[in-house]
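Participant: Provided below are the primary sequence and the corresponding predicted coordinates.
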Amino acid sequence: MSGAATRVADATGNWVDTVAPPWTRPYLRLCRLDRPIGSWLLLMPCWWSVTLASGIAGDVSHLALDIALFFVGAFAMRGAGCTWNDITDRKLDAMVERTRSRPIPAGQVSVAQAFTFLVLQALVGLAVLLQFNRFAVFTGIASLAIVAIYPFMKRITWWPQIVLGLAFSWGAPMGFAVVFGSLDWTAVVLYAGSICWVIAYDTIYAHQDIEDDALVGIKSTARLFADRTRVALMLFYALAVVLIGTSLWLGGTGFAAWLGLAAFAVHLAWQVRRFELGNGRLSLKIFWSNRDAGLLLFAGLLVDAVIRAA
């Protein structure tokens, strides 16, 4: 098989294709290290939460370590989740132009090999989780039920993005679980705001595959909203900003956090304005930009936490 043929269709020219040893490439593609954007998006609610909670506690002595642990955990668990997704979706992936070159449908790894790799990644995630308190450990483990059912949702509901939101926003309660060993309404409202953010950005992402999805019977909010997508994006992004803002208010944050939220909101408004129906390449670029939106909010929360702890 030629080098070009082994590449994933929407992830060519990255370091996995050009630098990584050939035998590692199918596994790096399974865990999406050729496309780390999903890991960053999983990480953002973790970082928001742990910095907001640290600011409320007035203690940032453990914040640097918590940020690093969440970074490793997010990449490990997103990789495990993607591997599980590829195992369960291997037949559907073979029918979609963008995904048929993924390692399992392309014959680069077997299902058994993929499952073994999944277990190894999950063990890394568990090792990270065990660095936290008991409440945080059980809170983290609870997310596995949502991760397990997500790949099947696109077969039975027009709203699989809600389930993805539940999974990808789990970091919002995790930060509070780590810092306080408990959850409160500040964490719950932050979680709700993150879910709305995920629904919107994954709707944008799903517009890449809208024609293939219709042919093979995959459901999504992109297909559901269709030409009303821009209005839906405005609604869910606005809800995200309002709910996250309510969480900041409940957490008693200062000017820096609100400035971060304002920058986050402006970025989301820019995304809505730029979005174009039928332009899959642009949809992917807008989707990618959500890492930057999340980092803007994180930066504001981080500065606020440091100021409050001083």
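Facilitator: Good, I have the coordinates.
Participant: For the rest of this, base every contact and every neighbour count on C-alpha atoms.
Facilitator: OK.
Participant: and Ala177, what is it in contact with?
Facilitator: By CA atoms under 8 Å, 6 or more residues apart in numbering, the residues touching Ala177 are Asn133, Phe135, Ala136, Thr139, Leu183.
Participant: List buried residues within those residues.
Facilitator: Ala136, Thr139, Leu183 (16 or more other CA atoms under 10 Å).
Participant: Over to the first one. Which of the three states is it?
Facilitator: Right, Ala136. Look at Ala136: counting by DSSP: H, G, I helix; E, B strand; the rest coil, its state is helix.
Participant: Which stretches in the stretch 101-250 of the chain count as helices?
Facilitator: Taking DSSP state H, counting those that start in this stretch, the helices of the stretch 101-250 of the chain run over residues 111-129, 134-156, 160-168, 171-180, 185-206, 210-216, 221-225, 229-250.
Participant: will you turn the buried ones among the contacts of Ala177 into a markdown table that also has distance to Val72?
Facilitator: Below are the buried ones among the contacts of Ala177 laid out as a markdown table (distance: CA to CA, whole Å):
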| residue | distance to Val72 |
| --- | --- |
| Ala136 | 16 |
| Thr139 | 17 |
| Leu183 | 23 |
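Participant: and which of those residues is nearest Ser101?
Facilitator: Thr139 (35.3 Å; CA to CA).
Participant: then this one, side by side with the first:
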Amino acid sequence: MQAPQKTPDRVVDAPEDNWVDRLAPPAWRPWLRLSRADRPIGTWLLLLPCWWGVGLAMIADVPMWRDLWIALACGIGAVVMRGAGCTWNDITDRDFDAQVARTRSRPIPSGQVTVRGAVIWMAVQALVGLAVLLTLGWAAIWLGVASLALVAIYPFAKRFTWWPQVFLGLAFNWGVLLAWAAHMGGVGWSPVLAYAGGIAWTIFYDTIYAHQDTEDDALIGVKSTARLFGDDSPRWIALFGGLAVLLLALAIAAAGGGLLAWVGLAGFALHLAWQWRVFRPDSPAVCLRLFRANRDAGLILALFLAVDAIV
């Protein structure tokens, strides 16, 4: 007789010291893992463009006390909407995830959560996100509703295009438009340029990330820029990293940014240059470390934009 398969007690690519595995009640852990609470880097990468949008709006206009709520609301929204998006992604990718070593320990393919339970959990998170969105004004509300189409499409992109990272960028950087609109009541050239720069940044970091799975992706027919670029990936990520810096520079100029905003952009650019230098496509450990390091790159820019606006 075959021994029963043991249910995994952690997701293999989660940080070993993550708070979910250490502190959360055991009954909560599958649901928190489904939302990627054990891997907060995705929440940061969704949140940081929102904070760029707030910072650019404060530079273009004036800082207001309401901006504190916009920044906090973006944080809450990033947590729950990233959780809802990851839940949707795992529902749609459950068959693929079961065939990939890095993802077969996720809650749905490992049997910890049913598809029906995942759908309910996704709806609960989305409703919390909606409640927060309703506090940000009509322009932001309509932008938030429009973003759902991008979130819905992204999990399927890897099935029909070699550029799923573009679709991820379209979804993950939408917050720069939404946060600007929450402050300004509409959209301008600065957030549009920052949005384009964020998309280029996403292609940069998610190509690095996708190099962890190129062999498994090739076996099951999943497309990615990592597979498309292959051995030329260092050259391509340098191109998209440079494009991100250029477009963000135009966004800062359009908003009327001062010296500190430019210092923040320089720090962001140097961080991307360091990642490019360290990048090793054949080392999953290096790829994962660099992917996570993009929190620091985006945070440098966000902090200096805010300080530039205030000072």
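Facilitator: The structure has been received and is ready for your questions. The structure presented is a predicted model; accordingly, all values stated were derived computationally and were not measured.
Participant: about what we covered before: from the buried ones among the contacts of Ala177 of the first structure, pick the one nearest Leu69 of the first structure.
Facilitator: Ala136 (12.9 Å).
Participant: just to revisit the earlier point, of the helices of the stretch 101-250 of the first structure, which stretch is the most buried?
Facilitator: Highest mean neighbour count of those: helix 171-180, a mean of 26 (counted as mean count of other CA atoms under 10 Å).
Participant: Give me the distance between stretch 272-283 of the first structure and the centre of its chain.
Facilitator: 20 Å (CA atoms, centre = their mean, to the nearest Å).
Participant: tell me which residues in it are buried?
Facilitator: Val272, Phe275, Glu276, Leu277, Gly280, Leu282, Ser283.
Participant: what residues are up against the first one?
Facilitator: Yep, that's Val272 of the first structure we're talking about. Taking CA under 8 Å, 6+ apart, one finds Arg230, Leu233, Met234 in contact with Val272 of the first structure.
Participant: before we move on, back to that, can you convert the helices of the stretch 101-250 of the first structure into JSON lines and add a column each for distance to Thr12 of the first structure?
Facilitator: Listed next are the helices of the stretch 101-250 of the first structure as JSON lines, based on distance: least, CA to CA, whole Å:
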{"stretch": "helix 111-129", "distance to Thr12 of the first structure": "21"}
{"stretch": "helix 134-156", "distance to Thr12 of the first structure": "24"}
{"stretch": "helix 160-168", "distance to Thr12 of the first structure": "25"}
{"stretch": "helix 171-180", "distance to Thr12 of the first structure": "30"}
{"stretch": "helix 185-206", "distance to Thr12 of the first structure": "18"}
{"stretch": "helix 210-216", "distance to Thr12 of the first structure": "20"}
{"stretch": "helix 221-225", "distance to Thr12 of the first structure": "25"}
{"stretch": "helix 229-250", "distance to Thr12 of the first structure": "28"}
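Participant: who wins for proximity to Ala293 of the first structure among those?
Facilitator: helix 185-206 (10.4 Å).
Participant: So which bit of the second structure is the closest one matched to?
Facilitator: Mapped onto the second structure using TM-score structural alignment, helix 185-206 of the first structure spans residues 189-210.
Participant: Stretch 237-247 of the first structure too?
Facilitator: Residue span in the second structure matched to stretch 237-247 of the first structure, by TM-score structural alignment: 241-251.
Participant: what's the average distance of that stretch to the first structure?
Facilitator: When the first structure is superposed, stretch 241-251 of the second structure averages 0.3 Å from its matched positions, counting by mean CA distance after the TM-score superposition for the first structure.
Participant: Not counting that stretch itself, show me its contacts.
Facilitator: Contacts for stretch 241-251 of the second structure (CA under 8 Å, 6+ apart): 189-194, 196-201, 204, 262, 265, 268-269, 272-273.
Participant: mind listing what Leu297 of the first structure touches?
Facilitator: Leu297 of the first structure neighbours (CA under 8 Å, 6+ apart): Trp48, Ala257, Gly260, Leu261, Ala263, Phe264.
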